[in-house]
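A.B. asks: mind folding the following:
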Amino acid sequence: MRLVNWLVTTVCGVPVLASGGPVARNQFVRRCAAGDIPPDAPAPAAEIVGRHAPAAARMNDFCWRLFDGDLHAEYPGP
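C.D. replies: Just a heads-up that it's a prediction; the model follows:
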């Protein structure tokens, strides 16, 4: 998750705004998890993001629910 998030923000240039949190990053990771990886992404980064985006998207969504106060959030699993 951390590697995918870092690659998305640092290499792919998706901003994480000070206000609003990582909404744009999480949306980008979800799109990558669905197979929509931008063609202009560097090949090594695109390969890593493509491979690990599905798990990163699930984990990002889970962490966001916890951060939002849902103490009963359950990890959706593989």
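
A.B. asks: contacts, neighbours, all on C-alpha from now
C.D. replies: Fine.

A.B. asks: around Pro44, how many other residues sit close by?
C.D. replies: 9 (other C-alpha atoms under 10 Å).

A.B. asks: and it, what helix or strand is that in?
C.D. replies: Taking DSSP states H and E as the criterion, Pro44 maps to helix 43-67.

A.B. asks: Val4 too?
C.D. replies: helix 2-6.

A.B. asks: now the helix holding Pro44: buried residues?
C.D. replies: 45-46, 49-50, 52-65 (16 or more other C-alpha atoms under 10 Å).

A.B. asks: one step back: same for the helix holding Val4, what does it pack against?
C.D. replies: helix 23-33, helix 43-67 (3 or more C-alpha pairs under 8 Å, 6 or more residues apart in numbering; DSSP states H and E).

A.B. asks: and for comparison, fold this next one:
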Amino acid sequence: MNFTLDDNANDINYKEILDNLECPIYVTDSRGVTRYVNLAYLAENPIADRQKLIGRSVGDIIQEGKYFN
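C.D. replies: Alright, predicted model coming up:
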């Protein structure tokens, strides 16, 4: 599935839908850079902070012990 999660009017509904799902969602781009995590992911991983994850490499996050799958 190819779509973006930018902060424009068309994507706001996608973010709201994803944030209201009960299953954790962690989205990366083709380079492994974190683009989105939903509220269910954050609820299951209390040390995770959305603002600190977005834009960061999954490899870096794993090394810090803040990535959970």
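
A.B. asks: what's the TM-score here?
C.D. replies: The TM-score (TM-score structural alignment, normalised by the length of structure 2) is 0.27; 35 aligned residues with a C-alpha RMSD of 4.4 Å.

A.B. asks: run the angle between the helix holding Pro44 of structure 1 and helix 23-33 for me.
C.D. replies: 120 degrees (axes from the mean of the first three to the mean of the last three C-alpha atoms, to 10 degrees).

A.B. asks: for Phe67 of structure 1, which residues are in contact?
C.D. replies: With contacts defined as C-alpha atoms under 8 Å, 6 or more residues apart in numbering, Phe67 of structure 1 has no neighbours.

A.B. asks: in the helix of greatest length in structure 2, what's buried?
C.D. replies: Taking DSSP state H as the criterion, structure 2 has its longest helix at helix 9-19. For helix 9-19 of structure 2, burial by neighbour count (16+ other C-alpha under 10 Å) applies to 15, 18-19.

A.B. asks: which strands and helices sit next to that helix?
C.D. replies: Using 3+ C-alpha pairs under 8 Å, 6+ apart, helix 9-19 of structure 2 is in contact with no helix or strand.

A.B. asks: what's the following helix or strand after that helix?
C.D. replies: strand 26-28.

A.B. asks: show the subsequent helix or strand relative to that next one.
C.D. replies: Per DSSP H and E, the first helix or strand lying C-terminal to strand 26-28 of structure 2 is strand 34-37.

A.B. asks: what packs against that following strand?
C.D. replies: strand 26-28, helix 50-53.

A.B. asks: contacts for the last one next, please.
C.D. replies: Read it as helix 50-53 of structure 2. 34, 36-37, 42, 61.

A.B. asks: any chance of those residues in a markdown table with neighbour count and distance to Lys52 of structure 2 as columns?
C.D. replies: As requested, the contacts of helix 50-53 of structure 2 are arranged in a markdown table below (neighbours: other C-alpha atoms under 10 Å; distance: C-alpha to C-alpha, whole Å):
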| residue | neighbour count | distance to Lys52 of structure 2 |
| --- | --- | --- |
| Thr34 | 20 | 10 |
| Tyr36 | 21 | 11 |
| Val37 | 22 | 11 |
| Leu42 | 18 | 12 |
| Ile61 | 17 | 10 |
